[in-house]
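# what's the 3D shape of this:
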Amino acid sequence: MSTESTEERILAALEEDAQASYAAIAERADVSKPTVRKYIDQLESDGVIVGYSADVDPKKLSGQSIAMVGIDVASEQYVEATRTLQELDSVQALYSSSGDHMLMAEVRAADGDALGDVISDEVLAIDGVTAAHPSFLQERLK
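Okay, the predicted model is just below:
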């Protein structure tokens, strides 16, 4: 048996295939189906598992352009700027960051020109946003 805990093995199976049946997860984690059910129920209750989703490549589905945008924000306006960014429809995900930028945003638009417009007209127009550094995604590799 693996040195991973039962919880880790169940989570690994779910991360690999969120649609896997309890039987498939039980087989992969080397536990019974009732054990899988118990752990999943508890992980959902504890907020460890917050949802299940399909992993879709939006470029293949709709031809959208996607950029990861490093965003710098004035410290005194961080909370307000973050709230405003969260409300933008074109911002699909927003992360705080300890890297080169305070925030990282996944931004999507119909094409590269529209994406540039979103960054210049919406993101950079937010009070407190001091810079936006886009990296346009070309191809999903994993």
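# C-alpha from now on. contacts and neighbour counts both.
Fine.
# Counting neighbours, what do you get for residue 89?
Neighbours of residue 89 under the rule other C-alpha atoms under 10 Å: 11.
# For it, give its distance to residue 43.
According to C-alpha to C-alpha, to the nearest Å, residue 89 stands 30 Å off from residue 43.
# same deal with residue 20?
16 Å.
# next one: residue 81
Counting by C-alpha to C-alpha, the gap from residue 81 to residue 43 is 33 Å.
# neighbour count winner among the two?
Using other C-alpha under 10 Å, the more surrounded residue of residue 81 and residue 43 is residue 81, with 18 against 15.
# So the more buried one is in contact with residue 129, correct?
Yes. Using C-alpha atoms under 8 Å, residue 81 is in contact with residue 129, at 6.7 Å.
# Quickly list what's touching both of these two.
Common contact partners of residue 81 and residue 129 (C-alpha atoms under 8 Å, 6 or more residues apart in numbering): residue 73.
# so where does the spatially most central residue of the chain fall, helix or strand?
Centroid check for the chain by C-alpha atoms, centre = their mean gives residue 93 as the closest residue, at 5.7 Å. Secondary structure from DSSP states H and E places residue 93 in strand 91-96.
# by contact count, what packs against that strand?
Applying 3 or more C-alpha pairs under 8 Å, 6 or more residues apart in numbering; DSSP states H and E, one finds that strand 91-96 contacts helix 78-87, strand 103-109.
# most neighbours per residue, which of those?
Among those, strand 103-109 has the highest mean neighbour count (mean count of other C-alpha atoms under 10 Å), at a mean of 22.
# next up, for comparison:
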Amino acid sequence: MGYLQFCLGSTLSTQRLCMSNYRLDDLDRRILTELAKNARLSNTELAELVPLSHSAISRRVSRLESEGAILGYGAHIDPAALGITIQAFVGVRRDPSASPEELSRGLRAIPQVARCWIVSGEHDYFLEVRAKDMEHFSDVILKQVQKVPGVLATVSTFVLADLQTEQAPTRALATGKLDK
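Now for the predicted structure:
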């Protein structure tokens, strides 16, 4: 099964792996913009910034959460504070006979895989892997990633310095420069 067939598969969960298509109006975008600036805003505080009632804000935020436009809330923690000193990007080539859905599920089940993308180009998947040290990273790759059925080959690229940790779309949205 090719990538396009995988993405256009019949299950909703498979389609959500590949792309998200949200129908947002201007008020939804304003809510997302304000939450991108400060995720700790209460619905009452949001209602002061967006011209809607507290209950309308609450309904919209709940809908944005259930539809997946809001992925979650949380603290941005420096991984080094938790003893995680290695960050690497790992390109994964898939065995053409392997099921993309099963391979995706297997890669995403590895706790050290912080992010997982299906990509075009030289690799089929790109992983962001976090580890305590090189020995731990080596164990993750050799004993977990390369053991996932369908993984043909991996190539690792290590982060030497993190120059910008904020997500670009969130930052652009919060500064009002997403469309510029």
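# Fetch the TM-score of the aligned pair.
The TM-score (TM-score structural alignment, normalised by the length of the first structure) is 0.77; 139 aligned residues with a C-alpha RMSD of 2.5 Å.
# mind listing the strands for the first structure?
Assigned by DSSP state E, the first structure shows strands spanning 65-73, 91-96, 103-109, 129-137.
# export those to JSON lines and tack on distance to residue 26 of the first structure?
Below are these laid out as JSON lines (distance: least, C-alpha to C-alpha, whole Å):
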{"stretch": "strand 65-73", "distance to residue 26 of the first structure": "37"}
{"stretch": "strand 91-96", "distance to residue 26 of the first structure": "32"}
{"stretch": "strand 103-109", "distance to residue 26 of the first structure": "35"}
{"stretch": "strand 129-137", "distance to residue 26 of the first structure": "37"}
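# quick one, which of the ones you listed is nearest to residue 15 of the first structure?
For residue 15 of the first structure, the closest of the strands of the first structure is strand 91-96, at 18.9 Å, according to C-alpha to C-alpha.
# Identify all contacting residues around the closest one.
For strand 91-96 of the first structure, the surrounding residues in contact (C-alpha under 8 Å, 6+ apart) are 85-86, 102-108.
# what's the most distant pair in these?
Spanning the widest gap among the contacts of strand 91-96 of the first structure are 102 and 108, at 19.6 Å by C-alpha to C-alpha.
# circling back to that earlier point, which residue lines up with the residue nearest to the centre of the first structure in the second structure?
Taking TM-score structural alignment, the alignment pairs residue 93 of the first structure with residue 115 from the second structure.
# show me the contacts for the residue of the second structure positioned farthest from its centre.
Largest separation from the mean C-alpha position in the second structure: residue 53, at 31.1 Å (C-alpha atoms, centre = their mean). If you count contacts by C-alpha under 8 Å, 6+ apart, residue 53 of the second structure has them with residue 47.
# give me that answer again for 10 Å
Counting by C-alpha atoms under 10 Å, 6 or more residues apart in numbering, residue 53 of the second structure makes contact with 43-44, 46-47, 59.
# How about residue 130 of the second structure: what's its closest non-neighbour residue?
Excluding the flanking residues, the one nearest residue 130 of the second structure by C-alpha to C-alpha, 6 or more residues apart in numbering is residue 87, at 4.7 Å.
# what separates that neighbour from residue 40 of the second structure, distance-wise?
When distance is defined by C-alpha to C-alpha, residue 87 of the second structure is 28 Å away from residue 40 of the second structure.
# buried set for the top helix by length along the first structure?
The longest helix of the first structure (DSSP state H) is helix 33-45. Within helix 33-45 of the first structure, the residues scored as buried using 16 or more other C-alpha atoms under 10 Å are 33, 35-37, 39-40.
# just curious, which of those is nearest to residue 8 of the first structure?
Nearest to residue 8 of the first structure among the buried residues of helix 33-45 of the first structure, with distances taken as C-alpha to C-alpha, is residue 39, at 10.3 Å.
# give the contact list for the closest one.
6-7, 10-11, 33, 45.
# Counterpart of it over in the second structure?
Taking TM-score structural alignment, the alignment pairs residue 39 of the first structure with residue 60 from the second structure.
# Give the aligned range of stretch 145-158 of the second structure in the first structure.
So stretch 145-158 of the second structure is aligned with residues 123-136, judged by TM-score structural alignment.
# scratch that, stretch 37-44 of the second structure
On the basis of TM-score structural alignment, stretch 37-44 of the second structure is assigned to residues 16-23 in the first structure.
# Compute the first-to-last residue distance for the matching stretch.
In stretch 16-23 of the first structure, first residue to last residue: 15 Å (C-alpha to C-alpha).
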